[in-house]
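Q: need a 3D model of the sequence below.
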Amino acid sequence: MFTGIVTEVGKVLAIADKGDRHVTISCAMDPARIAMGASIACSGVCLTVVDKGGKAGDAWFAVDVSAETISRTAPAQWEAGAALNLEPALRLGDELGGHIVTGHVDAVGEVVSVTPEGGSLRIRVATPRALAPYIATKGSITVDGVSLTVNQVEDQADGTCHFGLNIIPHTAQVTTLGLLEAGRKVNLEIDVLARYLQRMQSLAAQG
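A: Below you'll find the model as predicted:
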């Protein structure tokens, strides 16, 4: 379980083919505090630590990424040199600063536009049709592992939707969201409460 509050930005150092894709990622965490088998969200994807090394402030960890995971997530994050938003799994007693995030990507969206507005960035993202019913104004959504509030929803004629986000300067600086540009693919995870509410409404309609 995660909160969508990114603790740092890491970088893909190396990729090796070991059946699954073996990805080594830089981080500033203390490797002594990273447990083997621990979960770390990498741009919104919950992955399991299979190796680690380095020292606090200059460390690395490795994960194995299946073909299934790669097929369902933004492709650019699985390239050497890619920047990744990192968040260790929530621990009992930690502050829930964002919203409840599972680290399971629901779909890949596409950035439609990025517009400077004051010191912030106004970003519009296109979502697949299947996700449109779960996105609501003032609701929560996770974009590349970052917990955000939806500012605006624009339903499209084909059943998809575009939603708007306001990225404040701090968020742009401490995550990869400040690097987004039109056409970029992003990992989306809808709010877990929205998922259950939509399911209940669907069952009620059938009954």
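Q: when you work out contacts or count neighbours from here on, use the C-alpha atoms and nothing else.
A: Noted.
Q: residues making contact with stretch 33-48?
A: Contact partners of stretch 33-48, identified using C-alpha atoms under 8 Å, 6 or more residues apart in numbering, comprise 2, 4, 49-52, 63-65, 73, 77, 84-89, 102-105, 142-146, 187-189.
Q: just the endpoints, please. Distance across it?
A: Taking C-alpha to C-alpha, to the nearest Å, the first and last residues of stretch 33-48 lie 14 Å apart.
Q: mind listing what's buried along it?
A: For stretch 33-48, a neighbour-count test (16 or more other C-alpha atoms under 10 Å) marks I34, S39, I40, A41, C42, S43, G44, V45, C46, L47, T48 as buried.
Q: here is a second sequence; please produce its structure as well for comparison:
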Amino acid sequence: MFTGLVEARGTLARRSPASGGARLFVEAPLSPLVLGESIATDGVCLTVEALGPGGFYATASAETLERTTLGGKALGAPVNLERALAVGARLGGHLVGGHVDGVGRVAASRAEGGGTRVSFTYPRPLARFIAEKGSIAVNGVSLTVNGVEDTSFHVVLVPHTAASTAWTLEVGTLVNLEVDVLARYVARALSVASAEPPERIASDEAWLTTLGRAGYL
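A: Predicted coordinates for the structure are as follows:
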């Protein structure tokens, strides 16, 4: 798991075909780098398979290349890097799994109140997971959703975030999106609940009422 707080900016230095996917070399100013550890790279969880001068090697599967920006990202492009959350560390952002849910695009970008307001389009299936004031990871960066429209949402990047992370805010730039895992679980729970037989729903409601009267809710 990750927090969406970027530790460093790296570079996608090399990408070569390997086992149906690709072998990546990422220049990473992180120390120490440990074999087998997970590093979120623009929001994609990669496993350190080998170390090289100033970076690490990792394998991206064909599915990862297809469902994220790593397959088409230009060599030499900057990437956001974060090592996995350590037990006992502060959770300054939100829980991020490193499992990209879809690819969005930069729709607009403009200065606003000392920061930068950025709008992103998103794949329609993600609509029910994106809510105003909720969290979302964009290229591995934990951000607060400031507003949601039918086909897009917008955030405001504070100067520190804009300066300390790897951003290309040109309209049309592709970005990796990961919705908040809590939103996903809530959506799943509601989906299952709606499919329950009426007598089961009534029973659950009665049980919740009893707990409430007893002061547990």
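Q: what's the TM-score for these two chains?
A: Here the superposed chains carry a TM-score of 0.90, computed using TM-score structural alignment, normalised by the length of the first structure; 195 aligned residues with a C-alpha RMSD of 1.3 Å.
Q: pick the one among the buried residues of stretch 33-48 of the first structure closest to C161 of the first structure.
A: Distance to C161 of the first structure, by C-alpha to C-alpha, is smallest for G44 among the buried residues of stretch 33-48 of the first structure, at 20.7 Å.
Q: could you give the separation of the lengthiest helix in the second structure from the chain centroid?
A: Looking across the second structure with DSSP state H, the single longest helix is helix 198-213. Chain-centre distance of helix 198-213 of the second structure: 36 Å, with C-alpha atoms, centre = their mean, to the nearest Å.
Q: ditto for stretch 35-50 of the second structure
A: Put simply, stretch 35-50 of the second structure sits 14 Å off its chain's centre (C-alpha atoms, centre = their mean).
Q: for stretch 183-190 of the first structure, same thing?
A: In terms of C-alpha atoms, centre = their mean, the centre of stretch 183-190 of the first structure is found 7 Å from the chain centre.
Q: so where does the alignment partner in the second structure of S202 of the first structure fall, helix or strand?
A: Matched by TM-score structural alignment, S202 of the first structure corresponds to S191 in the second structure. Taking DSSP states H and E as the definition, S191 of the second structure sits inside helix 181-194.
Q: again with I40 of the first structure
A: Here I40 of the first structure sits within strand 39-42, counting by DSSP H and E.
Q: for that strand, give me the average deviation versus the second structure.
A: The superposed strand 39-42 of the first structure is, by mean C-alpha distance after the TM-score superposition for the first structure, a mean 0.2 Å from where its aligned residues fall in the second structure.
Q: how close does V9 of the first structure sit to A182 of the first structure?
A: Separation of V9 of the first structure from A182 of the first structure (C-alpha to C-alpha) stands at 21 Å.
Q: buried set for the longest helix of the second structure?
A: For helix 198-213 of the second structure, the neighbour count (16+ other C-alpha under 10 Å) marks no residue as buried.
Q: just to revisit the earlier point, among the contacts of stretch 33-48 of the first structure, which lie within helices?
A: Short answer: the contacts of stretch 33-48 of the first structure have none in helices (DSSP H).
Q: quick one on the thing from earlier: check which helices and strands the helix holding S191 of the second structure sits against.
A: Helix 181-194 of the second structure sits against no helix or strand, with contacts defined as 3 or more C-alpha pairs under 8 Å, 6 or more residues apart in numbering; DSSP states H and E.
Q: so if I had to pick from V9 and A182 of the first structure, which one is more boxed in?
A: Legend: neighbour count by other C-alpha atoms under 10 Å for V9 of the first structure and A182, higher for V9 (20 against 14).
Q: the more buried one and G54 of the first structure, how far apart?
A: Using C-alpha to C-alpha, V9 of the first structure is found at 17 Å from G54 of the first structure.
Q: kindly report the same for V112 of the first structure.
A: Taking C-alpha to C-alpha as the measure, V112 of the first structure and G54 of the first structure are separated by 39 Å.
Q: ok, I135 of the first structure next?
A: 41 Å.
Q: neighbour count: those two, which is higher?
A: Taking neighbours as other C-alpha under 10 Å, I135 of the first structure and G54 compare with I135 leading, 21 against 16.
Q: what's near enough to touch the residue mapped onto that one from the second structure?
A: Under the alignment (TM-score structural alignment), I135 of the first structure maps onto I130 of the second structure. Going by C-alpha under 8 Å, 6+ apart, I130 of the second structure touches I136, V145, V148, V179, A183.
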